[in-house]
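In: next one to model:
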Amino acid sequence: MDWVSWFDAPDYEFARQVLQRGIAALYFVAFLSSLNQFPALLGEHGLLPVPRYLEGFSVRRRPTLFRWRYSDQLLRWVCTAGLAISALLVAGVPQLGPPWVPLLAFLALWLLYMSIVNVGQTFYGFGWEMLLLEAGFTVAFLGSDQTEPPRTILILVAWLVFRLEFGAGMIKIRGGREWRDLTALYYHHETQPMPGPLSRQAHLLPKPFHRLEVLGNHFAQLVVPFFLFAPQPIASIAAGIVIFTQLWLVASGNFAWLNWIAIVLAFAAVSDPVAHAVFPFLPLDWHPAAGSRGNPPYWLAITVAATLLLVVLSYWPVRNLISRGQLMNASFNRWQLVNTYGAFGTVTKQRIEIVVEGTLAAEPDDTADWREYAFKGKPGDVRRLPRQWAPYHLRLDWLMWFLPLRTVHEEWFYAFLGKLLEADPRTLLLLREDPFDGEPPRWVRVHSYLYRFATRNEFRETGERWVRTLLYEAIPPLSPRGSRGRRR
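Out: Down below sits the predicted model:
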């Protein structure tokens, strides 16, 4: 039947390969990040312990496998299972079987990671968490090598890219004036949460180039997404623009897997002929016997049901997109499907960094030898070149960026200072450098600094990439006994 054959998209096998393997690879990174950081941040003895959080937890509101029992060992088993399943999907092993095999594999990743996110509290309150969950659920229905790629699912993946890009564009237009007067990039490269190795060079580019950057961003996010649904090769060209702009963001900053997942998802609009034309080494016909492939009736029914579900759930994000009170990074259902996205509606004009110091001295006065704790990703040492961490997510470093925008007097931050006073080994592993080599300090204190990138002349003279100015003492010296030091 013609209407049945319409559901098949035989010219999008390359897109399916990229989507399935790419999303699985990002799940691998997410589970690895959780395995390395979750116990110290949220474990039984973490900064915000999950067992305590679960005491007032509603399973109906946030589904999780940890609802009835949490332990650090169980968390490790969940992460290990996620790593194993995602590795198999990257290798393409489940895709060799019937379509329900990769379906179950991706749904397992979705459920396992959702269990982590839903108890992750502020350390998992990022838009790319729900984006990864939605992407994993959607690509689960792309089938296997035994079936043709389903057209409706590819369209829904393109719809996800549209919401991601157009939502981000609209939140900017409706947000700070700097996006409308084209000055946002005067500040963003310098004040973004976690600069990368090229961020300073990007910041030092001429201001006219920064204005062109903003114009290019508006075009890529407000115009291009509509062409993802156009006939080929226009849709592939639109996808190429999305990929190019996201690669620039990858090069100029560290946004965990946000940019990488946008790149992977954009391939949903790239057809095999276009991919072969750009990269001739790619096969034009992935399955020479493709004519013998067919979608079993049960699989057609499953993909149609999934399509209808995601279309119905699209009502809420569409209403949000056209609303003057547009929400940013919000989910409208407890399964975190068909969400609304957006970032940086306003741009911070100055970079304020929270610096934590400790001392072994008996008295915490200015004559004490105060030593600074070094973080892996956030700026600290003014001479150090920022590293490229994305798509890996340094959760503690990201939360440190939010502190001056909110308040340093957050529960998790005081718990963090307490762990430093104990020289807690798992907490210290989250840092780049412990200045006391595992010995507990007698006091810790917190200072607030203004950071800015050094000009080229300043860097040549001093070798320092940052120029910082002390603003004030955010938290006076604290001791393990909870006492505060006197200012002298």
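
In: hey, let's count contacts and neighbours off CA atoms from now on
Out: Noted.

In: just checking, next helix/strand downstream of the helix or strand containing Glu461?
Out: Using DSSP states H and E, the element containing Glu461 is helix 456-462. Note on helix 456-462: by DSSP H and E, the next helix or strand toward the C-terminus is strand 466-478.

In: another one to check against the first:
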Amino acid sequence: MDWLDADGYTIGRLLVTRGLAAIYLVAFLAALLQFRALIGAHGILPVPAFVRAVPFRRSPSLFHWRYSDRLFAAVATAGAVLALLTLVGVTEQLPLAACMLVWFALWVLYLSIVNVGQVWYSFGWESLLLEAGVLAIFLGNADTSPQFAVLLLVRWLLFRLEFGAGLIKWRGDRCWRDLTCLYYHHETQPMPGPFSRHFHHLPRPLHRIEVAGNHFTQLVVPFGLFAPQPVAGIAAGIMIVTQLWLVLSGNFAWLNWITIVLGLSVLPDEFYGWIVVPMAEYGPTPEPFVAAVLSLTAAVAVLSYWPVRNMLSHRQAMNASFNRWHFVNTYGAFGSVTRTRREVIVEGTADAVSTPATEWREYEFKGKPGDVHRRPRQYAPYHLRLDWMMWFAGISRDYAAGWFPRFVRKLLENDRDTLKLLRHNPFPDKPPARIRARLFRYRYTTHAEHRATGAWWVRDSLGDFMMPVSRSDVRAR
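Out: As a prediction, the model looks like this:
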């Protein structure tokens, strides 16, 4: 059925499959390096306890049949290996059925992790990767022509991602409508990057232009994705440039990068004229594959009812999945913007009893602000899950109620896996006797302050987040 073939999108498909493979690789590596402390058998929120409380039908995962840290590591490692093989082009050279099976395995393995990941995997880009991963199953191999229906579904995902984000902002915080949100957002975003302070200090008229440009990109441009070329390509190009701006200004895991990857699928081969790629010659598209593509299209059309209804609702939800398979979701973030940055600073002491001479030593995290003289680092697309949850904790204690006391207990035990998530352990030889947490307001230094002190931040105490506790005070849950 050649009428379903999408001539002229060979390079776009290649970049999408390689790009998604790269993001899968980062996601599996992040899971492998962080799971023991976060959700391992002896982690802060252990998987075994979760699967005992939540049945398979509510959260499908391979780990409902069996869990061990060794098995989790095997799953994450297998996913990383498959992603790497796909990234270097091995998967696309396989027979069509085998190629589809590899992409299906990537989706199943990562779904199994996300569905037992609890708060650590509650971010919108987890569902976004899984939804894009399903579509990738049907992108075909090197011998199969790209299917226009699948590329159209990729555009529909990109539309929902951008338009949903635009709507949640326009309906949310008033500062999005009066164009002032970026007076604050570069400073208060979850995890600033190395250039975020420079973006924050741009003139305020430029911040207003930034917000207006964001509204145009997210509320107007997405409709161009469904127009004929070159309009569709221009729309995707605008989105890609906007996302690169966000990559420079912050750390949003792989949210920006996966949006860029999806946008690349919209650009026709003519756009990539500077890339020397042999002309592809495809054979007839297998009829079972065409049937599968049509079935996928019908399924997406039916499942789109819920995200469309959500986008049209005045009570629009952000980053919601309407089914346990994380397929055909709704997206959107930062409907409200915090005006001040509040950071939880965790400290320990070797003294069992406080005295005027008690020394409190600060735990340093890898990504979130702590030491005011330390410049923020670039980590995206890698996702520092604990650092992100500490940002939520600074907004409200309620966000941390289920895990923060357990995290503190791990620090009181000098738990090796937990300490690997941190940049610095101030108690390398012996566990601390007590831990406390204090709340600070952080702001960027002005240009004059930075020249005088070399500091990137100024911080002021807001009081206690958690009073000092010892191992006997924090009970295992």
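
In: superposed on structure 2, where does the helix holding Glu461 of structure 1 end up, distance-wise?
Out: Superposing on structure 2 and averaging over aligned pairs (mean C-alpha distance after the TM-score superposition for structure 1), helix 456-462 of structure 1 comes out at 0.6 Å.

In: whereabouts in structure 2 does that helix align?
Out: Aligned by TM-score structural alignment, helix 456-462 of structure 1 corresponds to residues 447-453 of structure 2.

In: what's the spacing between that stretch and its chain's center?
Out: Centre-to-centre, stretch 447-453 of structure 2 and its host chain are 33 Å apart (C-alpha atoms, centre = their mean, to the nearest Å).

In: list the buried residues of that stretch.
Out: By neighbour count on 16 or more other C-alpha atoms under 10 Å, the buried set for stretch 447-453 of structure 2 is empty.

In: likewise stretch 301-310 of structure 2?
Out: Here stretch 301-310 of structure 2 shows Leu303, Ser304, Trp306, Pro307, Asn310 as buried, counting by 16+ other C-alpha under 10 Å.

In: what's the end-to-end length of it?
Out: Terminal residues of stretch 301-310 of structure 2 are spaced 15 Å apart (C-alpha to C-alpha, to the nearest Å).

In: which stretch of structure 1 lines up against that stretch?
Out: Mapping stretch 301-310 of structure 2 onto structure 1 (TM-score structural alignment) gives residues 311-320.

In: try stretch 177-187 of structure 2
Out: Using TM-score structural alignment, stretch 177-187 of structure 2 corresponds to residues 180-190 of structure 1.

In: how close does the one helix or strand Ser295 of structure 2 maps to sit to structure 1?
Out: Assigned by DSSP H and E, Ser295 of structure 2 belongs to helix 287-303. Superposing on structure 1 places helix 287-303 of structure 2 at an average distance of 1.3 Å from its equivalents, by mean C-alpha distance after the TM-score superposition for structure 1.

In: so for stretch 75-93 of structure 2, what gets flagged as buried?
Out: Applying 16+ other C-alpha under 10 Å to stretch 75-93 of structure 2 flags 75-87, 89, 91-92 as buried.

In: in structure 1, point out the residues matching it.
Out: Under TM-score structural alignment, the counterpart of stretch 75-93 of structure 2 in structure 1 spans residues 78-96.

In: got the contact list for the matching stretch?
Out: With C-alpha atoms under 8 Å, 6 or more residues apart in numbering as the test, stretch 78-96 of structure 1 has contacts from 20-22, 24-25, 27-28, 31-32, 34-35, 101-102, 105, 108-109, 112-113, 143-146.

In: in strands, which of those residues fall?
Out: Residues of the contacts of stretch 78-96 of structure 1 located in strands (DSSP state E): none.

In: so which of the residues you listed belong to helices?
Out: Among those, the members found in helices (DSSP state H) are 20-22, 24-25, 27-28, 31-32, 34-35, 101-102, 105, 108-109, 112-113.

In: shouldn't Asp351 of structure 2 be in contact with Ala433?
Out: Yes: between Asp351 of structure 2 and Ala433 there is a contact under C-alpha atoms under 8 Å: 5.9 Å.

In: surely Ile354 of structure 1 and Tyr449 touch.
Out: Yes: when contacts are counted by C-alpha under 8 Å, Ile354 of structure 1 is listed as touching Tyr449 (6.5 Å).
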